[in-house]
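A.B. asks: the following block contains a protein sequence and its predicted model.
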Amino acid sequence: MRLLLIRHAETRGNTQHRMLGQLDELLSPHGVLQAQLLGQFLSQQSWRPTHLYSSPLQRTVITLEMLVAGYPEGDDFPLIQTDEALLEIDNGIFQGLTWQEAQEQHPELCEQLMNSQEVIPIPGGETLSDCCDRTYRFIHTLYHTHQSSDRVWVVTHGGILQYLIAAILDTPMIWGINIGNTALFEFEVALPPASQSKPNPQLCRIHRFNECPHLARDQNNSSGMGKFRCIDGE
């Protein structure tokens, strides 16, 4: 099974470095351009999806719709399946705030988070275990409901992406990767037989990891778009 994980395109909240969490936002004008460029790039690749998954939030669904729109008109694409397992991490009382605003409103908690080596839960938010459980279930449901020939796109969020990657790599470690908007992670997974729960580790491959090839300048492009970069955000 080919599995392409994609972070949604930029929103206004991303440019303001807000911890959006599960708040709903539309794409920024620059985010629309990012999604268009990625759609054009993917349409030129050697494989196209047989299944489409997205977080229910608008910034992911719209990104995925724009990626599909980048393919030649008339292509028959599968319907988008939304899954709450792909929602961004619930940031609790930090949701919608910048880090500076969080420090102003919750100074003691922010100081603990910066200085403690322990995992400190955010009041009202999801725990590490919550995020691990739902992403593990989602990935292993894919393993047992898809065929080896399937090509799956998953559009989701920068925070929860790190847990999805940990589930694919079968590691308890969450590495804190800086994932830009529309970044790509492409995996080839040797699906396990019905009698086993995990893929064959010797037959799995990573083809892309946190890449934005569609945002690099094309030297032969005369459109004047210039160079675009992945923008880190929340």
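C.D. replies: Looks like it came in fine.
A.B. asks: please make it C-alpha for all contacts and neighbour counts, starting now.
C.D. replies: OK.
A.B. asks: list the contacts for C204?
C.D. replies: 187-190 (C-alpha atoms under 8 Å, 6 or more residues apart in numbering).
A.B. asks: swap in 7 Å and give it another go.
C.D. replies: When the contact criterion is C-alpha atoms under 7 Å, 6 or more residues apart in numbering, the partners of C204 are 188-190.
A.B. asks: next one for the comparison:
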Amino acid sequence: MTDALTDNILVLVRHGESEWNRLNLFTGWRNPDLTEKGVIEARVAGRMIRDNGAKFDIAFTSVLKRAQHTLDIILSELDQPDVPIVRDAALNERDYGELSGLNKDEARKKWGEAQVRDWRRSYDIPPPGGESLKDTLARVRPYYDSAIWPQITQSKNVIIVAHGNSLRSLIMILEGLSGDEILQRELATGAPILYRLGADGRAIDRKDLLPARSLAAPPEDRIV
């Protein structure tokens, strides 16, 4: 185990595998819970964070139970169950609108392969009734600026457990990435990312605690 971290840190974790992740369905704002595998992923994430010496002052998560359940498991593994938790819809997954509840084949039959690919893989094209990644960033950025960053400036260590696309939005902010750059990043379920931040809110150091699972581009047929 490493010595306890003394610098201010921010840890991001995507929730563990959900029931709809297992079925490869567009989930968005729908509210399935974790699978047994997802529970195990959350426990492993907690142990990895613990082994890196992290102690948290405050936690943020979405209003969706797969993220909240993951956070609860992580804090239990860290033996930090009393960390204050802030829950906000600003950290929810991208809203997939009419795609929600469908798998890729069902969506492709309804709208055509090219259209579905554009909705899934573009930065600024939303599905019907839903959000693009650009739209997701538009709600995540002001929430980060108003709620999360002030905690960090008060020398508090922060953990955020959220979703693939709300976390992509945060990574864009922290690392100064473009929409095209962030779309090449896969965020595996239950894989923690540990940041040390500079005075301007940008990352000065990043450590993937499960790097083999979190750096590759997403498979083409996998819904993320």
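C.D. replies: Yep, that arrived. On a predicted model such as this, the values are computed, not experimentally measured, just so you know.
A.B. asks: about what we covered before: can you list the contacts of C204 of the first structure in TSV and add neighbour count and distance to E111 of the first structure?
C.D. replies: Written out in TSV, the entries for the contacts of C204 of the first structure read as follows (neighbours: other C-alpha atoms under 10 Å; distance: C-alpha to C-alpha, whole Å):
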residue	neighbour count	distance to E111 of the first structure
E188	17	41
V189	21	41
A190	19	44
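A.B. asks: okay, now E104 of the first structure: neighbour count?
C.D. replies: When counting by other C-alpha atoms under 10 Å, one arrives at 11 neighbours for E104 of the first structure.
A.B. asks: what's it aligned with over in the second structure?
C.D. replies: Using TM-score structural alignment, the partner of E104 of the first structure in the second structure is K109.
A.B. asks: give me the number of residues near R213 of the second structure?
C.D. replies: A count of neighbours around R213 of the second structure, defined by other C-alpha under 10 Å, yields 14.
A.B. asks: and the longest helix along the first structure, how far from the chain's centre?
C.D. replies: Determined from DSSP state H, the single longest helix within the first structure is helix 128-145. The offset between the C-alpha centroid of helix 128-145 of the first structure and the centroid of the whole chain comes to 14 Å, using C-alpha atoms, centre = their mean, to the nearest Å.
A.B. asks: a helix runs through the match of E104 of the first structure, doesn't it?
C.D. replies: Yes. Note on K109 of the second structure: a helix contains this position according to DSSP: H, G, I helix; E, B strand; the rest coil.
A.B. asks: now the helices for the first structure?
C.D. replies: Under the criterion DSSP H, helices of the first structure are mapped to 12-15, 29-43, 58-69, 99-105, 107-115, 128-145, 158-169.
A.B. asks: just checking, what packs against the second one?
C.D. replies: When you say that, I think you mean helix 29-43 of the first structure. Taking 3 or more C-alpha pairs under 7 Å, 6 or more residues apart in numbering; DSSP states H and E as contact, the helices and strands that helix 29-43 of the first structure lies on are helix 58-69.
A.B. asks: output the contacting helices and strands for the helix it packs on.
C.D. replies: Here helix 58-69 of the first structure is seen to pack against helix 29-43, strand 151-156 when contacts are counted using 3+ C-alpha pairs under 7 Å, 6+ apart.
A.B. asks: of the ones you listed, which is nearest L20 of the first structure?
C.D. replies: Evaluated over these, closeness to L20 of the first structure peaks at strand 151-156, with 13.1 Å, by C-alpha to C-alpha.
A.B. asks: show me what contacts the aligned partner of E131 of the second structure in the first structure?
C.D. replies: With TM-score structural alignment as the criterion, E131 of the second structure lines up with E126 in the first structure. The neighbourhood of E126 of the first structure, defined by C-alpha under 7 Å, 6+ apart, consists of 89-91.
A.B. asks: closest to T145 of the first structure among the residues you listed?
C.D. replies: Here the nearest of the contacts of E126 of the first structure to T145 of the first structure, counting by C-alpha to C-alpha, is I89; it sits at 24.9 Å.
A.B. asks: these two touch, right, the closest one and I160?
C.D. replies: Yes. Taking contact to mean C-alpha atoms under 7 Å, the distance of 5.9 Å between I89 of the first structure and I160 places them in contact.
A.B. asks: just the helices and strands packed on helix 58-69 of the first structure: most buried one?
C.D. replies: Most buried of those, by mean neighbour count (mean count of other C-alpha atoms under 10 Å): strand 151-156, with a mean of 24.
A.B. asks: what residues in the second structure pair up with that one?
C.D. replies: With the alignment judged by TM-score structural alignment, the segment of the second structure matched to strand 151-156 of the first structure spans residues 157-162.
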